[in-house]
Every structure is written in structure tokens, then in C-alpha cells.
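[1] Sequence first, then the predicted structure, then my questions.
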Amino acid sequence: MLTMINMRAPLRCIIQFVFCLLVFNYGNAFAVTPTEIKLRYHLDSQLNNEQLVLHVRLDMKGMTSKRSVLVLPSTWGDVNGLGNGIQHLRAESANTKITDTSDPLRKFLEVSDSTSASISYDVLKDWDGPLRENVRHLVHLEPTWIEINTGNALIHPALKPSDPVDCSFEWSIPVGWSLATSFGVRDRQQHFRGVWDRVQNAVFVAGDFRIHKQKRGRERLFLAVRGTWCVSDDEAKKKITEIFAIERAFWKDDDFPYYLVTVVPFDSSQRGVSGGGGFTDAFSIHTAPEEGFTIGLLSLFTHELFHAWNPYKIGRMPNAPEDIYWFTEGFTTYYQSLLLWRGGLLTTQQYLNAMNQSLRNYYLSPSRNITTKELIQLAQSGHGKDQISYDRGAAIALWLDWSIRRKTHSQKTLGDVMRELVLEGRTQGHSFPELTSDQVFAVTSKYISVDEQAQMKAFVNGIVNVKFPGDALQPCAVEQLVDIPRFDIGMSRDQLENKRVVTNLEAGSEAQKAGIEEGDKVIKLSVYWDDVTKPVDLTVERGGAILPFTFRPTGASLGLVPQFSLQSSTDSQSCPPPLSTPR
């Protein structure tokens, strides 16, 4: 799933562009059992003194205990503490009581009738100031528009991701408002029946959004945009459709009934930031008004769209997903830049830059040799998703793709493995099993030797570091060991991002050498966080003068890391690396 990333770093983004893509309904492939719980959300927007309040009533049926646990909104992706806008929680059904637990984000729900109960509460905007990056994860409730998701706005019973649910949403919003969600467009009454994971990762926007539809065969692509953005609605729709075509061609699959992309620009005072996140059959973008489709944004969108197949057309995510993140997130990370390169949206040099960044992240990570068991334990103790699953998995994918091509003389590729896994998922019918590492190993065993299978399992578990030969990307690129310096901005990042002021300037840092001074007021900032290969562009106001500075954010050496560079005789616009050969 989704990862929110700071777009100025490779794959770290921040955009407020509500661009909801409705694609494939994985939940409906699940055989819903008679024990499913029924959830009915009634969402009523109410404008009180220019403040929009969302009143929510939840009716629950099919509960199996007289004492259940309610989960309050708190988390979206890796961001916590999102439930401060929840107020006036109360029981609505007779003989129902809500009491505290030791966890403020969970409540006990006690009922005399053990099969049904109703509650209600209000959702309020709990932040001030302009729409900006550091509030984009919070609920957006404005007089003319709404943007929420399950993680920051919906109370629900404690459920496992694979639990079956029958869920409906009934919206009471002003006449003339648009509505677009993970479950449909325009219809004020929406219904979903499938696994809870699909509801848990849903997004909802309403209000002054411009809705555009693109239809191709069975595919319905919707774009919901509000505000002013430097990219026209037609251009945005064209770019999104282009990426869809690239991914469909890779998977050889046109079965995408619905997908939504939402776009919400930040306030005009926000510059140099863009980002987004993946949801159920949807992708949301938040961006500075002057930021277009950056490489980071294109990569993130490609990554999240790839999840429509991996894992959602292969198998259900397990309740301890850290066991399979190396595949679902890591292999997806590998393909995000590869597919953009194949589609002509990245040059070969840009493709290599993205791969090199992932390799740097992997080889320099303090978590490089953490085991799968340890990742699961960290998650159970409240630790967020570790970046190592992305970068180690991407390195494994590069090694595996090369190994398959070498053994089969380029007659087969990792793409064949991915498509075979999807085909297996389709043949399971309604059983649609849980996705496991053993399932992936079983398919890859058809393409690599027994020794390579054992080596791959050691890579996955962090026992051995991933290694591949220097000719893995020849004839276009060669591998060499490069001394990588530590990323060092040379000042307080928190004050730079949130206060736009230079504080704690480090003596001898590249920032100081460039001429930046303590106390400078920053009026423009462009930085690719954690990427030492990209310069920092910083404009400050000092004594009435406007001064631009550029410097490399480098510090002490971190060590030698394998990196790929173009052969001196190679044309970066036309070179087709063997790993990129479409199949």
C-alpha cells in the first residue's frame, strides 16, 4: 500500500492533488462468509458558523459479542495521531454503552443485544493556516469541499484485514457537490462487499471537484480535481491514462473496471513540494500549484498502481504483512522506474539514477540485515513500515531478473514470474488464498537453480546481503564501487521545513561554505531529502536583500556502494538495458 513520501526525495512525496483512480475491486473476489459484519455509515456535512462539521452515524450488525472494541481514527500510512478532530462520540442504540480502555484510541462497546449497535460522532477540522504539506494527512473539511479517508475519519469495530464485511456509505452533502470515493463516483449511496482491508484503505472526496471520466473497454478511469494547478485537467488525464497503458501492457491485463485519481493543490504560498498516496482503487495527489508531474510523483503513482496487481490480483495480504513486504513493496519499487523507462517517461540516465538511489538506501541502511521475524516484532510493537522492505526487495528483484535472464538466455524474465503469480490467483476462484513468501518461492523455483533458490531465501531474510555481477545491466551500464557521503543539510531540518528559517547552522558544512548564515529567512527551497546527488537550491532574505544559494548536501563518508553508470559510448536516450527488455 501506500506510502507517503517527500517527493523531493526519490519516492518521498507530498502533494495535495486529489486524483482518485478507481480500478480493480479485489474485495469482490473474496468469498464472503455468513459471519460477515454489516457496517452502515451515514455521513452528513453540516456548516456551522463557516466551519464544516461531518456528522457520522455508524450502524453495526452481525456482532458476535456483547462487548466489542471500537477503533478510533489515528493512522494513515506511517503517520499517527490523526484522530484529534473526533468529538461527541456517543451511543445511539438502546442498551448500548461506550467506555474507555487503557488505550485512548480504543473504546469498549457494550450492548445487551449482541448482534447490533449504533453510535454517532462528529469530525472537525483540527488545524489552522494554509493547506500545506505537514497537515495533508489530517481531515480536510472546508465550506466548499471535503477530503477524508478511513484512517483519519472513520470509527470502526476492531477487524483483521481479511475479515469479510458488508459496508455501505450514505452521504448527505449539498446539492451540486461532486462525490468521488474508492467505491464510486456521484452516487450518494455506495456499497462494498469484500474484505475489511479494502475499506480500511479507502479515500473519499466531495465538493467543488471537477470530475472527468476516461472509458476504454471495461475500464473506467475517473479524475477528480479541485483548485488551480499548473497542469490542465486534460493534460493530467492524458498522463494518467498513459501510465495505465504502460502497466496494462506489462501485465497483459485489461480487467480494470474502476479507478479514481484525486488532485488537491496546496495553498499558493507552498512551493517546491508535491506528493501523494495510494488507496483502494484510488490514488491521491497533493502538490504545490506550480509543481507538475515530477519524476517522484510519476514514480509514486506507478508504484501505487502496480499494487492493483501486486498483491491484489495475486493474494490477500496476511495479518502480519511484514513477512511479504519484501515482495509486495520491494518488487513494486523495482518496477516503478523500470516501467516508466519502458514507456519513454524516463531517460536511461534517470532510470539508473532511481536504481542507484535504491541501492544506496539498501547498502547504507542500518536495517540491512534485519530478519523478517524482527520486522514483524517491530510492527507489533508499534514501529512503522521499515524502508528496508522496499530497498532490499528492489535489490532482490534486480538480482532475480538478471538470474532468470542468464539461465534462460533472455527467453524468460522476472515479468514472467509476476504474470504467473497473477494467473495462479485467478485460478483460485473464490478461495483467493493469503499471499505468502512460500507462494512466491514456489513460482520462482521454476526459473532458477536450487542453489539460487537458497540464496534468494537468504537475501529475503537478511542473512546475506544481495550481490549481483557488474555486468547485470550491460551493455548499457557498468557497475563500480562509489564512496557515498552522508546526507547533511547543515542546519535544522525541522526549522527549515516548518519555520522557513536557518537555525543550528553547522560550522564547516557545505551550507555554511556556500554563504548561508544563521537566522536567514528562507523564501524558496528545493531539496531532495536524503539524496546527496542532487543540489539544494535555497533563496533567503537577509537585510532586505534576496540571495540565492546552491550547495551539495554532503557530509562524512558512509562507505562504498555499488552504483551503475552509463558506458561512455552509450546514448542515454536510446540504450535498452537487458533488464528493461519488455516481455
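    Great, that's in hand.

[2] Please make it C-alpha for all contacts and neighbour counts, starting now.
    OK.

[3] ok, how many other residues are close to Cys167?
    Neighbourhood size, Cys167 [other CA atoms under 10 Å]: 20.

[4] And here is the other one:
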Amino acid sequence: MKLNNILQAARLFLLALLIHSPFAQANTEAAPNKITYRVKPAYRDSLNMQVSFRYKSDQDGKLVLRYENDSWGDKNIFDCIGSFKVEPEPANISFMRDSSLIIIQTEPNQLTGISYTIKQDFNEPLKNYHRYRPIIQQEYFHLLGMRLFITPDELFGDDTDTAVVEIIWDTPAPGTIFHSSFGSGLHQELELTRVMLYASYFVGGDFRRYQYDFQGQQVNFLTRGNWQTFSDSAVFELLKQTIPTHVSFWKDRLDAPFSVTLLPTFEEWTETSKAYSIGGSGLTNSFISFASNNAGTGLDRLVWLYNHELLHKWIGNTIRNEAEEKQYWFSEGFTEYYAYKLMLKSKQLSLKEWVETVNRDMIVPYHNSSVNTVPNSALTLDKFWSDREYHKLPYQRGFMYALLLDQQLKQRSKGKKSLDHLMLELLQSAKNNPSLRFNHDVFKALLLKHLDARAIDDFEKHIVEGKLIALPKELPEGLYIQTEGNAPALKIKEQANTVKLTQHLAL
């Protein structure tokens, strides 16, 4: 082994010890800051949300507020701010879109009252690409925490620091409901990080709510509109089937009530134009989902979506990326791999359906992609949100790498271990050390522990440098590779023992 490889291996070994050390815990911090928001949902009368809070300026009379203007693929979110008032009247207010800041100049150490409204800034029918913008209509509202709350910049320190966030909501109008990532309480006092507040949702209006108890925690499903191709009860049953599989896989539990929303969007479905779209996001103790309310969106598409988004409770929200898009190959690609794996394990997909689906959605598109060999450093947030092929790349590349790695681990251990063991170990490390952030060194330390230095070379080659990932040379008995056009695809041999093959793939 070359000297630089020996040094790298030693460094990764020491990192592995640190990751798994019982002493690698976050330091105890001072009492968190606190803020109280009062929210009046004025969607029926004024098509806006009215929010107010009080906060003290610093010793120089400056109060710096944060509101993310460009984030999650959305731009110009400042356009959603309606009225903005400050009391006592300040000397100056500067809206700084480029830095997502609002700077108020007032008296030193002045307790300042802020009141503002948030409005919907588009008039066309709701489409999937509107999903992260404030949605405020006469019948209902749907907002992310990052779109509803303007926050004092000093309220949170780094991404592990917490603050006490008190939210007091006006009573909903008769015949309507209110719900959020934090439950249905109108007076909520929560200790949150900035990310936990941003990655939360708040809905109200003509939603329908369904609830059941899972291991002592309430699971909530909320939807609205009249669905064309499935019923509320079918989606609710899907949740009931999916949650136990995931909790069992992770050897974990729901540590708080969990909530899911499903919102209908409009995409045209005619003889000449057949468009549909589905999407979602894993949030704090919840996820949101959106689907075209037309013939193109069947329940089978929600099965995939709900497996993917539920996995983000663990991959993304517990095992957190250090540099977001630089680890999307993991947080989206490994999530994609495990969505299909758990669907096979839980019989939501048959073996035939699993092979057909991963060929159609992952393997063939990856090999046909025009960007499948760009280095990981070429994926920027702007490209991820604006270029469809770059957006798909981390899902596809991460899936292919997870498939390769899973097979290597099974072969090396003669079926005694799989990628599951590495994932469970990583989860436990993240739970033991909440300040741990997933990065390439953390992952390579695990590779070195479970495989050897050759696995690190493969990682550098395929993930960092972006070289094409071929299907594993040694496939489980019963599978073979067949070229379709310019891309390889998995096929099931006629004489395959499908029960044994399914068990191997789901291991």
C-alpha cells in the first residue's frame, strides 16, 4: 500500500473511533434564546397570514432579521412579504434580497415589535413547482416554516443550536382545521434548531384529517380536494403499511407524533397533453406530498413517493449532511435505493416489478444521462434545482453505488452482512452524537471498517470523480445483464428461484 494510502487509512481509522466513541457528544449549551410568534390565518378574508413578534435590538440599535429569499429551488420569496411594520418607528429598514436579510436600525437595546403579512405570489392554478412557495387561498393555506417565519438572525447560532419557539395561533373558523409538523395544538412551545423550524409545515382550512396510533404515537394524514384515481382511505392504508416496515428496518421508533399532507396540483391531462407530477419533502417529524389530480397519478406512484419521503426521517433528518448538495448522492441516492429495497421487502413490489422499476427509473436513465460522468463537485444547488439531468444525477448515481456496495458487502461476508449493517451503524452514530454531520470522511471511515482500502478507491473513483458505475459483475444467482439500446438492464433468468432471489435482494 502506498504511503499516502496508509496515512489516509490511519486518519480514517481514528475518525471511526471518534464517530463511535461514547464521549463524542454535543457540549451542553447555555439556555436557548426564546421568541413568541402570534399568527392570524386571514386567508378567507385577506388571502394572507398575519404574523407578529417582539425582539430586542443590539447595543448599536441594529436588529438583523432573516428570511430566505432564494432557497429550495424558489427565488424571490421576498415577493411574498406583504405589509411590514416596526414599532416604535425605526430610523431605517433595509431589505437585502441578495443576503436574505432585513436590517432594522432603531434605538440601542430597543424591544421592537415586528408585524408582517405573508401572501401567495402567483395567480395560476397550483402546480407541483409551486409546492415550496406560500400557498394561501380562500379555502386553505399550506406553508413551510421557512416561508412563514421571519427570524432574528441571532436567535440561532450554528445548525445545532436551539431556541425556544412559541407559536400562538388564532382559533380556526368553524368547519376548518389547523395542523402542523408539531401537531394540532394552537399554542405550541418548542425547542428547535433553525433547520427544524424551517423544515416544518403549517396547514389549515378545508383539509380532511385521519389519525391512528402507532406504538403510542399519533400518525396524522391530511388531504383535501376530490381525488380522481384513489381514495383517502387507500392512501391512509398505505401509510399504515409503510411506517411499520421502516421503523422495523431501522430498529427504531417514532419519537414524536408524525404527520403527512397530500395536496392536489393541476397538470393538464387531455388527448393531446398528458402531464402529471408528484413530489414531496421530508420535514421535521413529518413529510409533505403533492400529486397531479388526474389519470396519470395512480396509487402505485404514491407507494414509491411515500417510501422515499418517509426514509428522510432517518436519512437526511437524523443522519444530516455536512454540505447539503455535496452529499446528495447519499441523502437522495441511498434513500432511493432503500425505498425500492424496502418496497420489495414489504411486498409492495414483486420481484418482477422491482426489476422493471429499477431498470426504468434508475439503471437505464443513469446510463443514458448526458451528465453521468461529471465529478461530484460539478453538482451545485443552482444546477440541482434548475437542470433536470443534474437534479436526477445524485438519485441515480447514489442508487447505482448503493447497489454495487450492497452486493460487495454480501459477497465479502457470504451473506452474513449487507449495506443495512453500515446504515444502522451510521444511524446509531448520528443518534449518539447529534452534532455529527455526514461527509465523505465519515463514510470512508465506515467503508474501511466494513471492507478495505479498495472500497475507498472505488468511492473516490465513482462518487468523487464521477466515473461511470457499472452494474456489479457478480450478481446474485438468478439475475443477468442484458443491454437495451445503449444501456444495461437487469433481467431475471427463466429458471431463477424467485423466492431465494427476492430474499437475497431484500437482505
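    Thanks, I have it. A quick note: this is a predicted structure, and the numbers were derived from the prediction, not measured.

[5] Leu352 of structure 1 versus Ala477 of structure 1, what's the distance?
    Here Ala477 of structure 1 is placed at a distance of 8 Å from Leu352 of structure 1 (CA to CA, to the nearest Å).

[6] ok, now Lys215 of structure 1?
    In terms of CA to CA, Lys215 of structure 1 sits 34 Å off from Leu352 of structure 1.

[7] Glu452 of structure 1 too?
    If you go by CA to CA, the gap between Glu452 of structure 1 and Leu352 of structure 1 works out to 25 Å.

[8] In the stretch 201-350 of structure 2, mark out all the strands, start to finish.
    Along the stretch 201-350 of structure 2, counting by DSSP state E, counting those that start in this stretch, strands occupy 201-205, 208-214, 217-223, 258-265, 278-283, 286-292.

[9] closest one to Gly466 of structure 2 among the ones you listed?
    Among the strands of the stretch 201-350 of structure 2, strand 278-283 comes nearest to Gly466 of structure 2, with 26.2 Å by CA to CA.

[10] elements contacting the closest one?
    On a contact count with 3 or more CA pairs under 8 Å, 6 or more residues apart in numbering; DSSP states H and E, strand 278-283 of structure 2 meets strand 286-292, helix 299-311.

[11] Now Arg131 of structure 2. Nearest residue, chain neighbours left out?
    Of all residues not flanking Arg131 of structure 2 in the chain, Phe290 sits nearest, at 7.3 Å (CA to CA, 6 or more residues apart in numbering).

[12] Then Lys493 of structure 2?
    Once flanking residues are discounted, Lys493 of structure 2 sits nearest to Gly478: 5.3 Å by CA to CA, 6+ apart.

[13] Just to confirm, what residue in structure 1 is aligned with that neighbour?
    By TM-score structural alignment, Gly478 of structure 2 lines up with Cys476 in structure 1.

[14] how near is its match to Val464 of structure 1?
    Relative to Val464 of structure 1, Cys476 of structure 1 is positioned 28 Å away (CA to CA).

[15] Who has more neighbours out of the two?
    Counting neighbours by other CA under 10 Å for Cys476 of structure 1 and for Val464 shows that Cys476 has the greater number, 22 against 14.

[16] Lys215 and Leu352 of structure 1: which is more packed in?
    Taking other CA under 10 Å, Lys215 of structure 1 and Leu352 do not tie; Leu352 has more neighbours (23 against 12).

[17] and that one, that one's in a helix?
    Yes - according to DSSP: H, G, I helix; E, B strand; the rest coil, the state of Leu352 of structure 1 is that of a helix.

[18] what sits against it?
    By CA atoms under 8 Å, 6 or more residues apart in numbering, the residues touching Leu352 of structure 1 are 564-565.

[19] What does it correspond to in structure 2?
    Residue correspondence to structure 2 (TM-score structural alignment): Leu352 of structure 1 is matched to Val355.

[20] ok, now how distant is its match from Ile492 of structure 2?
    8 Å.

[21] how far does stretch 223-233 of structure 2 stretch from start to finish?
    Span of stretch 223-233 of structure 2 from end to end, CA to CA: 11 Å.

[22] what's the neighbour count on Ala173 of structure 2?
    Ala173 of structure 2: 12 surrounding residues under other CA under 10 Å.
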